[in-house]
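J.: Below are the sequence and a predicted model for it; my questions follow.
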Amino acid sequence: MVKHIWDSDRAAKLPKGVEELVYRSNLIGSDRTVCNWGGGNTSMKTTEKDFRGREIEVMWVKGSGSDLATMKTHNFTGLKLDDIRPLIKRDQMPDEEMVDYLSHCMIDSKHPRPSIETLLHAFLPYKHVDHTHPDAIISICCADNGKQIAEDIYGNRFVWVPYVRPGFTLSKMIAEGVANNPHAELVLMEKHGLVTWGETSETCYQKTISIIQEAEQYVNDRINQHEVFGGKRYQPLPEDKRKQILAGIMPVIRGAVSEEKKMILSYDDHDDVLEFVNSVQAPALSQIGAACPDHLVHTKRVPLYIDWNPETQDVHKLADLIKSGVETFTSEYQAYFTRNQQDGDQIFESAPRVILIPGIGMVNTGKSYAMSKVSGALYRRAIAVMKGATALGQFVSLHENESYHVEYWPLELYKLTLAPPEAEFSRKVALITGGAGGIG
């Protein structure tokens, strides 16, 4: 269960302003069941003095490409609210125009580019706003009967917003939905996440946590009453056997996924991973789609599921299935790109980021060990969401075209440009000899 960890004594010692927003953001980001790596955003509204000494209302919002768990004051962007608020009177605003407009609202050009969801925060009339992706909440938002479930939990206290890609339209829908419901305490974004608010940083944090706890209690009660993922199809192999097999197949996997660019691998056999990959429903459930738009760039729309029987088939058969599976995944991903591409789009690596193997666990790929671990961490969140959603109803996801337009969305891809350029030996593995000798 999500825990309330606000330290009132520590918070009281913080300077009023962005420091308290940093504290709240770090607390929220520290629990990955509340907020994905790199995902979610927070804001606060303050009064500042501009360069002429005039008092102006400023909204501080997470800058694009930062992570709530680790961000500091320099990762937030200040924007003049008087310049932003009139936008809500518009009927529409293309992404490119929105980004350009917001760049003129910044109080300091050295601040990072503001979050994709800046207008979501600006259009809500509350001093503090949190947007998160909690597992329990997304389980509801990705269930086919999610709106009815929300009514059971929250009554008339929520606003349900159908799926729309983040931007002007979604921000306006949220603001209007809240304005039209005097009882609203939260917004549930279909196939996406949660929005909460408060008049102080602490009350905003408390609301975020309490709303998630209500969802967790409801979802966990249903999970305990159901056979998870349709029950077991296979038993996980003993740990020593898993490691023995991995030693033989990891080079096979790395060779197969490195046809276009070299990839680094990591391995995960946490209990939740083993429960999923060995389940009856995993082959079909894993192919429905991503559990959250924020996952797509790092996990792709679906993982590669290797249909291997650990009880009757040997490691040589597994190696063959991996090679053919990666080849099929690559060709299908290229076809997916071709079906949906727009002018100027350039395809990413076609190889899978997530590989699920019954009896063994999950192997992840990335340009570095750290990024392969990010893909794995995000897919564990997807497993948690699917576990909750299937206990409530049927798991649903973005359809193919919706997924593509998030995965290849220029505003989402901009985050990737903020990463440092790849180093000379990126994507390579080095073996340093002599390390066991006196000189080494």
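T.: Right, received. Where do you want to start?
J.: Could you use CA atoms for every contact and neighbour count after this?
T.: Will do.
J.: Neighbours of residue 65, how many?
T.: 22 (other CA atoms under 10 Å).
J.: And for residue 270?
T.: Residues contacting residue 270 under the criterion other CA under 10 Å number 11.
J.: got another, please set it beside the one above:
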Amino acid sequence: MTPTNDEAMLVADTVRVSRDLGQDPFLVLHGGGNTSVKLGKRIRVKASGFDLGDLSEEGLVRVDRSALTKLLSQPTLSDTQMVEGYQEALVTPGDPSPTIETLVHHALPFTSVLHSHADAIVALTDTLDGENLVQRALGEEVIYLPYVMPGFDLARQILTAWEARSSERPTVLVLAHHGLFTCGDSPREAYDRHLDMVGRAVSFVKNQTGIDLVQDLPAPTHAPVGGRLDLLSEALTDYATGPCSVVSHRDHEVDAFIARDDFGTISQQGPTTLEHIIRTKRLPMVDGDIGAYIDSYRDYYERCKHRAVGETQMLDPLPRVILDPDLGLVTTGLDQKAARAVQDIYRHTVRIITATEALGGYRTIDEGRAFDIEYWELEQRRLRPAS
């Protein structure tokens, strides 16, 4: 079916605002976030594996909304069943799989829905008093939801919460430890609303703490001390079971974070945004003992593996983030690009945790729920050989 001029314009506008979101690292990092636009009986939604920052029309896959309604009406639905349902709902078989949050986009009754993990929004929710802070910063018209894993349960929770206040026609939802959804009757309206909400959050945090969550991150200010980075890289390579790239970074914010009296506590609570755990692991290494970190990671896996759906394969236990008084922030990955992505994420993490502590105390998802994300059945499926 050939799209009408109005539909073509809506898609083009969605691509444009998607790129604007994705090119701002204080809103989205390394493939995060998703967007959608409804076109009658169909919805076009960002496909998994696509980056908002350089999204094209091909990255907005067509999905049949009647099929999504049937999925959403089920009493229960596993993540695997949901993804299989997404595949069956594709208008063009063989297209990339839609984002895991497609049902959320479908459930919200607006033409355009935009989702990001904005630093300032996450900072408000990663606190002891997150709901109150969100309402003070953004207004009581915003729907605030406690943490739920992405997928069917989150979509049902959002639908229930929206319907309970449908007479107000709410257009903004904040998800604890996750991010922001804004809605609109056009992509531009949803985007302007998104920036307005983030702007309110940024202003609130800055007024309360003096910390600017949209100010550029500082440039490197120190080089690693002596040959310690080389020695650490060699040690990491010895422990690694595959390729291991190592990069390092120091600046005044990282140094101040590591020098904090409560560093040993605040660095060991988990990621600021739930999806970052896939890249960074739950905790950084802070004591310089790679062997002890690996043993601790294995203990964590054994402690929590009963929570997994089906059989699991333990992931590489090597630390992805290392914080050291002399070396600063050291990150690892299968290649330089992966290690740099972890570095980007944790540099934002440092500032967010600093802000949340100034807002009353940093709190994020607990160990068990972090494991649920890290060992998500959908992530584990990628590790299994094709049958």
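T.: Happy to help now that I have it. Predicted model only: the values in this text are computed from it and were never measured.
J.: where does the TM-score land?
T.: Once superposed, chain against chain, the TM-score is 0.89 (TM-score structural alignment, normalised by the length of structure 2); 366 aligned residues with a CA RMSD of 2.3 Å.
J.: what about the residue nearest to the spatial centre of structure 1, distance to residue 415 of structure 1?
T.: The centre of structure 1 sits closest to residue 294, judged by CA atoms, centre = their mean, with a distance of 3.6 Å. For residue 294 of structure 1, the distance to residue 415 of structure 1 (CA to CA, to the nearest Å) stands at 11 Å.
J.: And residue 23 of structure 1? What does it align with in structure 2?
T.: Mapped onto structure 2 by TM-score structural alignment, residue 23 of structure 1 lines up with residue 16.
J.: now do residue 40 of structure 1
T.: Aligned partner of residue 40 of structure 1 by TM-score structural alignment: residue 33.
J.: Excluding chain neighbours, what is closest to its match?
T.: residue 116 (4.4 Å; CA to CA, 6 or more residues apart in numbering).
J.: What's the local residue count around the corresponding residue of structure 1 for that neighbour?
T.: Alignment note (TM-score structural alignment): residue 116 of structure 2 maps to residue 132 of structure 1. Using other CA under 10 Å, residue 132 of structure 1 has 26 neighbouring residues.
J.: And for residue 353 of structure 1?
T.: For residue 353 of structure 1, the tally of surrounding residues (other CA under 10 Å) stands at 26.
J.: thought it was touching residue 301?
T.: No - between residue 353 of structure 1 and residue 301 there is no contact under CA atoms under 8 Å: 9.7 Å.
J.: buried ones in the lengthiest helix in structure 1?
T.: If you go by DSSP state H, structure 1 has its longest helix at helix 315-340. The neighbour-count check on helix 315-340 of structure 1 (16 or more other CA atoms under 10 Å) flags 318-319, 321-323, 325-327, 329-330, 333-334, 337 as buried.
J.: Aligned to residue 161 of structure 1, what sits in structure 2?
T.: Counting by TM-score structural alignment, residue 161 of structure 1 lines up with residue 145 in structure 2.
J.: so how far is residue 174 of structure 2 from its match?
T.: Remark: distance between residue 145 of structure 2 and residue 174 of structure 2 (CA to CA) = 6 Å.
J.: quick one: which of the two has more around it?
T.: A side-by-side neighbour count of residue 145 of structure 2 and residue 174, using other CA under 10 Å, places residue 174 first with 27 against 18.
J.: how much space between the residue mapped onto the more buried one from structure 1 and residue 196 of structure 1?
T.: Residue correspondence to structure 1 (TM-score structural alignment): residue 174 of structure 2 is matched to residue 188. Going from residue 188 of structure 1 to residue 196 of structure 1 by CA to CA gives 9 Å.
J.: same thing with residue 60 of structure 1?
T.: Separation of residue 60 of structure 1 from residue 196 of structure 1 (CA to CA): 16 Å.
J.: again, but for residue 128 of structure 1
T.: Per CA to CA, residue 128 of structure 1 is found 9 Å from residue 196 of structure 1.
J.: okay, and the common contacts of these two?
T.: The contact sets of residue 128 of structure 1 and residue 196 overlap at residue 204 (CA atoms under 8 Å, 6 or more residues apart in numbering).
J.: which ones are touching residue 128 of structure 2?
T.: Contact analysis of residue 128 of structure 2 by CA under 8 Å, 6+ apart lists 360-363.
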